[in-house]
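Visitor: Here is the input, now give the coordinates:
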Amino acid sequence: MKAAIAGASGYAGGELLRLLLGHPGFEVGALTAASSAGTPLAAHQPHLPQLADRIIQETSGAALAGHEVVFLALPHGHSAAVAAELPAGVVVVDCGADHRLTDPAAWREFYGGEHAGTWPYGLPELPGQRQVLADARRIAVPGCYPTSVLLALFPAFAHGLAEPDVVVVAASGTSGAGKAAKPHLLGSEVMGSVSAYGVGGLHRHTPEMEQGLSGVAGVPVRVSFTPTLAPMSRGILATCTAPAAPGLTRAAVREAYESALAKEPFVRLLPEGLWPATAMTYGANTAALQVTLDERAGRLIAVIAIDNLTKGTAGGAIQSVNLALGLPEELGLPLTGVAP
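Guide: Next up, the predicted model:
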């Protein structure tokens, strides 16, 4: 099947291309972008020699026509208009934010403008979500931070282990901010320094976390989210805590998580005593997770590591597309990372 990538010159686009080149079910079709149109892909993705001479086209419905799958790795607010030009039978995968939220008011508050509508949410691990994605022709890929938080906490809320009042502190690498030049992301600003941003409930991924966790819990879940920028190119390490349910024990927490994740191919519950590190997941469509109970504070603690570009974006997108097309869910997706 032919797959087109809009936004092929960006970080998410490059990761999609890396994974698609190793996927036996896909042939890479049109590559499009905005400001980089007319230039060879090698100028933007030199790590992809198989596609080095391909010329990037201007993003349009005509350029993306004739493909079975179209991936939109575009900034928020740009996907809806492009998707509207594509036939209903094409699988369109939005790696941006346009179609993730179900509440138009939340979209207006955190993103501004009119809400473009809601598509099936591309996180197969959530309870019941694989059935939703089967045969889907429009898919909204989660944000990278929500991917980590939802994977870390859905077992807790599915099993009634925690109260609906979540605190998340997460560190992300600089690729999460995209490829556009920004002074605060210069090497001299980032190296040797960790900084907080979007503090006080301002980060745009907050309502997405609340939406996903509330859907699992069956009651509204409040999330206080503090993101931090770490001096690394890839990765997210998220520490997620919530008040523990009365009478909860460490053994019960472990048992519930083992049960919830036993058949998940991409979420690894680490052996007791081993804690996640971002280096465990580089280049892999996997999540490394550990959970415990702080008995003194009465809080459940889940710590998770993912690669924000793989499981957090491109890998999660292809995983969802595999399900939508009736392919094996693990097809073309790396389980092994790169170390050191």
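
Visitor: only C-alpha atoms for contact and neighbour calcs from this point on.
Guide: Noted.

Visitor: elements contacting the longest helix seen in the chain?
Guide: Across the chain, the longest stretch assigned as helix under DSSP state H is helix 144-158. For helix 144-158, the packing partners by 3 or more C-alpha pairs under 8 Å, 6 or more residues apart in numbering; DSSP states H and E come out as helix 206-217, strand 236-243, helix 250-261, strand 299-306.

Visitor: Tell me which of the ones you listed lies nearest to P183.
Guide: Checking the helices and strands packed on helix 144-158 against P183 by C-alpha to C-alpha gives strand 236-243 as the closest, at 21.5 Å.

Visitor: Please identify the buried residues of the closest one?
Guide: The neighbour-count check on strand 236-243 (16 or more other C-alpha atoms under 10 Å) flags 236-243 as buried.

Visitor: which other helices and strands contact it?
Guide: For strand 236-243, the contact count by 3+ C-alpha pairs under 8 Å, 6+ apart identifies helix 144-158, strand 165-172, strand 299-306 as packing neighbours.

Visitor: before we go on, could you also do this sequence so I can check it against the first one:
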Amino acid sequence: MTYQVAVAGASGYAGGEVLRLLADHPQLDVVAASAHSQAGEPITAVHPHLSAYGDRRFCETTPEALAGADLVVMTLPHGQSAALAAQLPADVKVVDLGADHRLEDADAWEAYYHSPHAGTWTYGLPELPGGREAIAASNRVAATGCYAVATTLALRPLVEAGIADPNDIVVVAASGTSGAGNAPKKHLLASEVVGSMSPYKAGAHQHVPEIKQATGAASLSMTPLLAPMPRGILSTVTAKPAGDVSAAEVRAALSKAYDAEHFVRLLPEGAWPATASTYGTNAVHLQGTVDLDSGRIIVCAAIDNLGKGAAGQVVQCANLMLGLPEASGLTVNGVAP
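Guide: Below you'll find the predicted structure:
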């Protein structure tokens, strides 16, 4: 059986990656791809790499343009999804890549996003305990934030196993420039980015409450870094151990959580994640150890921020919501060099 999918906000990087994955999906057909200022333009004028859409144009982002689909994917800026979703029929399934419906705590939403809370949908991370079943049973799913995917999957098994102190978590995570979208901005110019790294939103990144909600962390300090690469996230999570913890126990906690997971790979001992190994995939690469000097637990996670951190996550959730094989249209194998 084939299902019809509409993509709202398809002119951005994440929207373009959704279109790319759906073009080769055996059971999902794109019937509408909407944009704002690019409405009416050929899709290939914005995404020249998507030759499968050579005869297609962006439509306007209206409920009428989207409502006829079996499933709607929203890749709109934060704060813009809720109003549009409220105008869609209740039986139309929606996966929202924006943050509008991720948080359960309205106060946390307002503190980080500075607007009224729109309510909570099912959280779209299948690898969380019970997550897969909840997504499959839902018509409304809030896909996970990109930093939150990598950090949550690195951290949650440590807290769940009781080997990490949930009150002392530190995250330093580097992201490629595509995470900031494709709007022209001076600080994202090649001459500003190439050969340089810089922190941003230090101490106040909006994914912090989402990560705490998904992992059980009570206190989390996060410093995001802008890296001179187009795509990818490398998240380094350190935690104070709850007692004496060995590197073998850290790896055992990760192995117990993910050995049965298709998209999450605990690398062989001594091998460390690299963002390039996940490009174009829905894969997560993990490695863990204990710091020889401080005794702190260290777990590193690499993802493609446009893959598992965005479009891949969306397709994974869509597959579950429509009763399709979860890995359909997705890959764990990257490209090299």
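
Visitor: TM-score for the pair, please.
Guide: With the length set by TM-score structural alignment, normalised by the length of the second structure, the two chains reach a TM-score of 0.97; 334 aligned residues with a C-alpha RMSD of 1.0 Å.

Visitor: on that earlier part again, give me whichever of the helices and strands packed on helix 144-158 of the first structure is most buried.
Guide: strand 299-306 (a mean of 26; mean count of other C-alpha atoms under 10 Å).

Visitor: Kindly name the residues of the second structure that line up with that one.
Guide: Mapping strand 299-306 of the first structure onto the second structure (TM-score structural alignment) gives residues 296-303.

Visitor: Would you mind listing the outside residues contacting the matching stretch?
Guide: With contact meaning C-alpha atoms under 8 Å, 6 or more residues apart in numbering, stretch 296-303 of the second structure is reached by 150-151, 153-155, 164, 232-241, 245, 247, 250, 272-275, 278-279, 282-291, 309.

Visitor: ok, 6 Å please
Guide: With C-alpha atoms under 6 Å, 6 or more residues apart in numbering as the test, stretch 296-303 of the second structure has contacts from 150, 154, 232-241, 273-275, 278, 284-290.

Visitor: Report the spatially nearest residue to P224 of the second structure, omitting neighbours in sequence.
Guide: A173 (4.9 Å; C-alpha to C-alpha, 6 or more residues apart in numbering).

Visitor: aligned partner of that neighbour in the first structure?
Guide: By TM-score structural alignment, A173 of the second structure lines up with A170 in the first structure.

Visitor: Contact partners for its match?
Guide: By C-alpha under 6 Å, 6+ apart, A170 of the first structure lies in contact with 227-228, 237-238.

Visitor: Over to E330 of the first structure?
Guide: Contacts for E330 of the first structure were tallied using C-alpha under 6 Å, 6+ apart; there are none.

Visitor: can we see that at 7 Å?
Guide: Q319 (C-alpha atoms under 7 Å, 6 or more residues apart in numbering).

Visitor: State the distance from it to M191 of the first structure.
Guide: Distance of E330 of the first structure to M191 of the first structure, given as C-alpha to C-alpha, to the nearest Å: 36 Å.

Visitor: could you pull out the helices for the first structure?
Guide: Applying DSSP H to the first structure gives helices spanning 11-21, 61-64, 79-83, 104-110, 129-133, 144-158, 187-190, 206-217, 250-261, 315-324.

Visitor: Quick one: closest of these to A180 of the first structure.
Guide: Of all the helices of the first structure, helix 11-21 comes closest under C-alpha to C-alpha, at 9.8 Å.

Visitor: contacting residues around that closest one?
Guide: Contacts with helix 11-21 of the first structure, where a contact means C-alpha under 7 Å, 6+ apart, come from 5, 7-8, 26, 28, 45, 48, 73, 175, 178-179, 309-310, 313-314, 332-333.

Visitor: Between the helices and strands packed on strand 236-243 of the first structure, which one is closest to E264 of the first structure.
Guide: For those, the distance to E264 of the first structure is smallest for helix 144-158, at 10.6 Å, taking C-alpha to C-alpha.

Visitor: Onto which residues of the second structure does the closest one map?
Guide: Counting by TM-score structural alignment, helix 144-158 of the first structure lines up with residues 146-160 of the second structure.

Visitor: mean distance, that stretch to its aligned residues in the first structure?
Guide: In the superposition against the first structure, stretch 146-160 of the second structure averages 0.8 Å from its aligned positions (mean C-alpha distance after the TM-score superposition for the first structure).
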